[in-house]
Structure formats: C-alpha cells, structure tokens
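1. Attaching a predicted model along with its sequence, questions to come.
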Amino acid sequence: MLYLALSVFFSSLIFVIFKLFSLYKVQTIYAIIVNYIVACAAGLFFYKGNISVVEIPNKSWFLGTLGLGFLFILVFNLMAATSQKLGVSVASVATKMSLALPVLFGVFVYKEELGALKIIGIVLALAAVYFASVKQKSITVQKSVILLPVLVFLGSGVIDTSIKYLQENYVKAIEFSLFSATVFAAAAIIGIAYILIRYVQKPLTVNYKNVLGGICLGVPNYFSIFFLLKALQNDTLNSASIFTINNVAIVMFSTLLGIVLFKEKISLKNWGGIVLAIISILLVALS
C-alpha cells in the first residue's frame, strides 16, 4: 500500500504544478518536454542494471514505449489545458474517471474476479469522481473547452490499460526504471520534433521559467509511474482494485489541494463526491 500511496501523492502534485504553470506564465509545451527529459534522466539514474542504448530497441516492450510516449505528450498537454481552463479538480477527475477502462480490461482480458463489494466500490468511485467535479451553475464554461476532459478521459484510460498490459506481459520488475525512462525519452523526442516542425521558421529562445517548470514536473511525473508499476505487483489486490484506489484517491487529494492552495470553489455536491471517494476506497480495499 505504500507504493500506492506514493503514486497518489506524486500524481496529485502533477495537477498542482499544471495550475502553477498558468499562474506563473510558464509555456506548457516547452515545460512538458523538459519534464520528460528530466523524468528520463531520473529513470536512468535509478536503474540498477547495465545500460546499453543499442540493446533497448530489442526489448520486448520497446514498441509499446513509443506508443506510450506519443500518448504521454498528447494527454499531458490536454491535462494542462484542462487544469488551466476548468480547474485542478476537473482535470484530475477527467483523468482518473478513466479507471473504468483498465478495470474492464482486467475483468475481460485477465478474467479478474470482482466481488459484490468491489463492484459497489467501483460504481461509487465513478459517482465520486463525477460529483467531485461538478461546478456551480454560476461558473460559465466555453463550449470549445468541453471536449478537453473527454479527451483526457479517453487518453488516460488507454495509458493506464497499456501500462497494465506491458507490466503484466513484458516488463520485468528489475526493468521498471529503464522502461519508464524509455517511455519518457520517447515522449521527449516526439515533443522536440513537434516543436522543430511547428517553429521551423521561428527561432527558439531559452526561458528559465519553462526549464524550471519542466524540472519541477519531471520528478513527480517519473515517480508517479514508477510507484504505480510497483503497486501493480501487489499480491493481495488485483489491477481493478489498484486502479480504483489509485485514481479515486488522486481525485480526492488533488481536489483538496485545489481548495487549499488555489481557493477553488467547492459545493456540497463536491464534498459529497469526496465522501463517496473515501467510501469506495474502503470498500475496494477491504473486500
């Protein structure tokens, strides 16, 4: 459970940092690319085996890291936009409500059994992330940004499902750090290529805010994935339980951080969602 708690903590920090980007005028795309370089460096630093760049493409999980790298940079940009335009709580809810996808994957592909209490807990979890994200009617939201949380939901669900699949079938425990580093390296390379193509006629300038923001984001980003991989090795809880507890706890914690740090308004329904989140976590964990 320690690994799961650490994954929740570092994942929640990501949403807070995204919110800080908008407050301190950090350019998201540049910071995200720096973040992946830092996260890759962290993965290589914590990897205890011998590193041979030539051998990495021969790893059975290598092609999966390329797909994840693309999804990481795409979904991270969507998460940042959602945090800045709709709030930290909405971004975290859209991301973590995607728990439905890996849970269904575990049930139908790996034949994981769900008892009555777990099913009730998962249903309550989905209700919790909805109610925790409901905004007051007085807050107006542009129609153009409504699609953001939907895309975040789908992208996050595919990422979690892919991580579970690769962890289950291809990635050895000793290679978790190397696997994570390779995913982050792929995301960084894709991001750099995107910038070079987009700004081929516009010179790039180094902005210390973007670099510092990327460093601050890269460290918790690495640990959020690393500890999730470690948590998925749990012999007591199946992946459906892990993803449910992880995602709902992140919603609850990041919503509370949004209230404390950014004075985000929270309604009675939001508090109800937090209470449901706690109940769902207890049901899934104790069933």
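-> That came through fine.

2. For the rest of this, base every contact and every neighbour count on C-alpha atoms.
-> OK.

3. Show me where the stretch 1-150 of the chain has its helices.
-> 2-23, 28-46, 62-86, 88-96, 100-109, 116-133, 147-169 (DSSP state H, counting those that start in this stretch).

4. typed the wrong thing, it's the stretch 151-287 of the chain
-> 176-198, 208-231, 239-262, 268-286.

5. Dump those to TSV, plus mean neighbour count and distance to Lys111.
-> Formatted as TSV, the helices of the stretch 151-287 of the chain follow (neighbours: other CA atoms under 10 Å; distance: least, CA to CA, whole Å):
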stretch	mean neighbour count	distance to Lys111
helix 176-198	21	24
helix 208-231	21	19
helix 239-262	23	11
helix 268-286	20	17
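
6. adding another structure so you can compare the two:
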Amino acid sequence: VAAKVSLIIPVLVAVPLYGDEMPLVKVVGITLALFSVFLTFYTKDERLKSGRLWFLPVILFIGTGLLDTLLKFTQSVLLNKEQFNMFSSILFAVAGGIGLIVALIIMIGTRRKFRLKNVLAGVVLGVPNYGSIYFLLQTFEHSNMESSVIFPINNMGIVALSALAAYILFSEKLSGLNWAGIGISILAIGVISFA
C-alpha cells in the first residue's frame, strides 16, 4: 500500500518542477486513486497491524516516491531518448549485482545453500520490472500527458491488475472492500485521464 500511495510525491513535485497543472478534476482523480489503494489492499490480518514494524511502510512510502520522482527527473534532465535502454540496463545490472552480493553475504552468514530457483525467480521478476521502467521512460518522452497524470494511471493500473492476478492465479480471496477498491481505481484512471 505504501509503495502505491507514494504516487503523491512525484505528483506534487511535478507541479513546481515541470509546471504540471492541478485542476480540480485531477485532484479528485488522485484522491480516488489514493482511496482505492487502501481499499484494494485492505485486510483484517492482525499480523500486519503489529506496531513493531511501523517504520517499514514509512521507508517504503518515501523511498518509492523519491525513486519515481528521480526517474522522471532523470528522463527530463539527464537522458535523451536514445539512452533509455542503456540507462535501464545499467540500473538493473547494478541492482542485480547488489542483490547478488547481499545474497552471498546471507548465504555465508547463515550457511544457506545456493538455489537456482531463487536466481530464476529473480530473473522472472526482473524482466517485467525492466520493461516497466523502460516503457515508463518512453511514456514520459512520447506522451502528451503530464507526469502528474502518468504516475497515478500507472500505479492504479498496477494496483488493479495485481489484485486481479492474485485472485485469478492464486485464488486469493477478495473482500467486498477489495473489489470496491479495484472499481474505484478504474474510475480514478478514467477521471485522471480526462484531467
């Protein structure tokens, strides 16, 4: 939830930095988007309500918001469109290298064995993430939409599709509130698109 609610950070930064407009219809759409995230991922699981790890969602919220903001800044100030593929490749190579180092440290410290399935799982997650970064950069470059429109639409699409995928692929039970959140996220995409 914290990662998707963080869309508010790059949206707010886009107003002074890139001159994005903030008409009432866009504010309504973004408010619907934030509300839909909470509904879509709402759960009664008491383990998730423990106060001991309260700082993790805060770190995730700030970190994800800053990453999205820096991605747009990098695209608009530091890169030209011919560099998107190279930038995405270097970004994921560095992330993969850091992940490998951390995995080796954990394996040595806990005497865990190397498992090829873990590497394959990393690749399976990495390929769509690479594509999402690359195509988000392309969207910033070629779309007529402001980034304060692109971020909410992107995040709401991810929220709705991941909830539906969990329901279809993993038979995850969705409550009435979760379904309402999916519906509101689709409504939010429509409202923001007309902003």
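-> Perfect, thanks for sending it. Just so you know, these numbers come straight off a predicted model, no measurement behind them.

7. Next, the TM-score between them, please.
-> The TM-score (TM-score structural alignment, normalised by the length of the second structure) is 0.89; 193 aligned residues with a CA RMSD of 2.1 Å.

8. ok, back up a step: deepest in the core, which of the helices of the stretch 1-150 of the first structure is it.
-> By mean neighbour count, with neighbours taken as mean count of other CA atoms under 10 Å, helix 88-96 ranks first of the helices of the stretch 1-150 of the first structure at a mean of 28.

9. Reformat the helices of the stretch 1-150 of the first structure as CSV; add distance to Gly272 of the first structure.
-> Converted to CSV, those look like this (distance: least, CA to CA, whole Å):
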stretch, distance to Gly272 of the first structure
helix 2-23, 20
helix 28-46, 32
helix 62-86, 20
helix 88-96, 14
helix 100-109, 20
helix 116-133, 7
helix 147-169, 21
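
10. Out of these, which is closest to Ile197 of the first structure?
-> helix 28-46 (13.5 Å; CA to CA).

11. so that closest one matches what in the second structure?
-> For helix 28-46 of the first structure, there is no aligned range in the second structure, judged by TM-score structural alignment.

12. Show me what that helix is packed against.
-> helix 62-86, helix 176-198, helix 208-231 (3 or more CA pairs under 8 Å, 6 or more residues apart in numbering; DSSP states H and E).

13. one more time with 7 Å, if that's ok
-> If you count contacts as 3 or more CA pairs under 7 Å, 6 or more residues apart in numbering; DSSP states H and E, helix 28-46 of the first structure packs onto helix 176-198, helix 208-231.

14. now these as a markdown table including distance to Tyr130 of the first structure?
-> Formatted as a markdown table, these follow (distance: least, CA to CA, whole Å):
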| stretch | distance to Tyr130 of the first structure |
| --- | --- |
| helix 176-198 | 30 |
| helix 208-231 | 23 |
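
15. farthest residue from the center of the second structure?
-> Distance to the chain centre peaks in the second structure at Arg111, reaching 33.1 Å (criterion: CA atoms, centre = their mean).

16. Which one, of the helices of the stretch 151-287 of the first structure, ends up nearest to Leu71 of the first structure?
-> Ranking these by proximity to Leu71 of the first structure (CA to CA) places helix 176-198 first, at 7.9 Å.

17. same for the closest one, what does it pack against?
-> Helices and strands touching helix 176-198 of the first structure, by 3+ CA pairs under 7 Å, 6+ apart, are helix 28-46, helix 62-86, helix 208-231.

18. Of the helices of the stretch 151-287 of the first structure, which is nearest Ala31 of the first structure?
-> Among the helices of the stretch 151-287 of the first structure, helix 208-231 sits nearest to Ala31 of the first structure (CA to CA), with 4.1 Å.

19. check the fit of the closest one onto the second structure and give the mean distance.
-> Once fitted to the second structure, helix 208-231 of the first structure is off its aligned match by 1.2 Å on average (mean CA distance after the TM-score superposition for the first structure).

20. quick one on the thing from earlier: can you say which of the helices of the stretch 1-150 of the first structure is nearest to Tyr208 of the first structure?
-> Across the helices of the stretch 1-150 of the first structure, closest to Tyr208 of the first structure is helix 28-46 (CA to CA), at 9.8 Å.

21. Out of the helices of the stretch 1-150 of the first structure, the one nearest Ser177 of the first structure is which?
-> helix 28-46 (4.7 Å).

22. Residues touching that closest one, excluding its own?
-> Here helix 28-46 of the first structure makes contact (CA atoms under 7 Å, 6 or more residues apart in numbering) with 21, 77, 177-178, 180-182, 184-185, 187-188, 191-192, 210-211, 213-215, 217-219, 221-222.

23. Also stretch 159-173 of the second structure?
-> Val37, Leu174, Ile182, Ser185.

24. now with 8 Å?
-> Lys4, Val37, Thr40, Phe41, Leu174, Ile182, Ser185, Ile186 (CA atoms under 8 Å, 6 or more residues apart in numbering).

25. do you know how far the aligned residue in the first structure for Leu17 of the second structure is from Glu168 of the first structure?
-> For Leu17 of the second structure, the aligned residue in the first structure is Val109 (criterion: TM-score structural alignment). Val109 of the first structure is 12 Å from Glu168 of the first structure, where distance means CA to CA, to the nearest Å.

26. can you pull the contacts of the counterpart of Ile278 of the first structure in the second structure?
-> Alignment note: Ile278 of the first structure maps to Ile186 in the second structure; criterion TM-score structural alignment. By CA under 8 Å, 6+ apart, the contact list for Ile186 of the second structure reads Met156, Gly157, Ala160.
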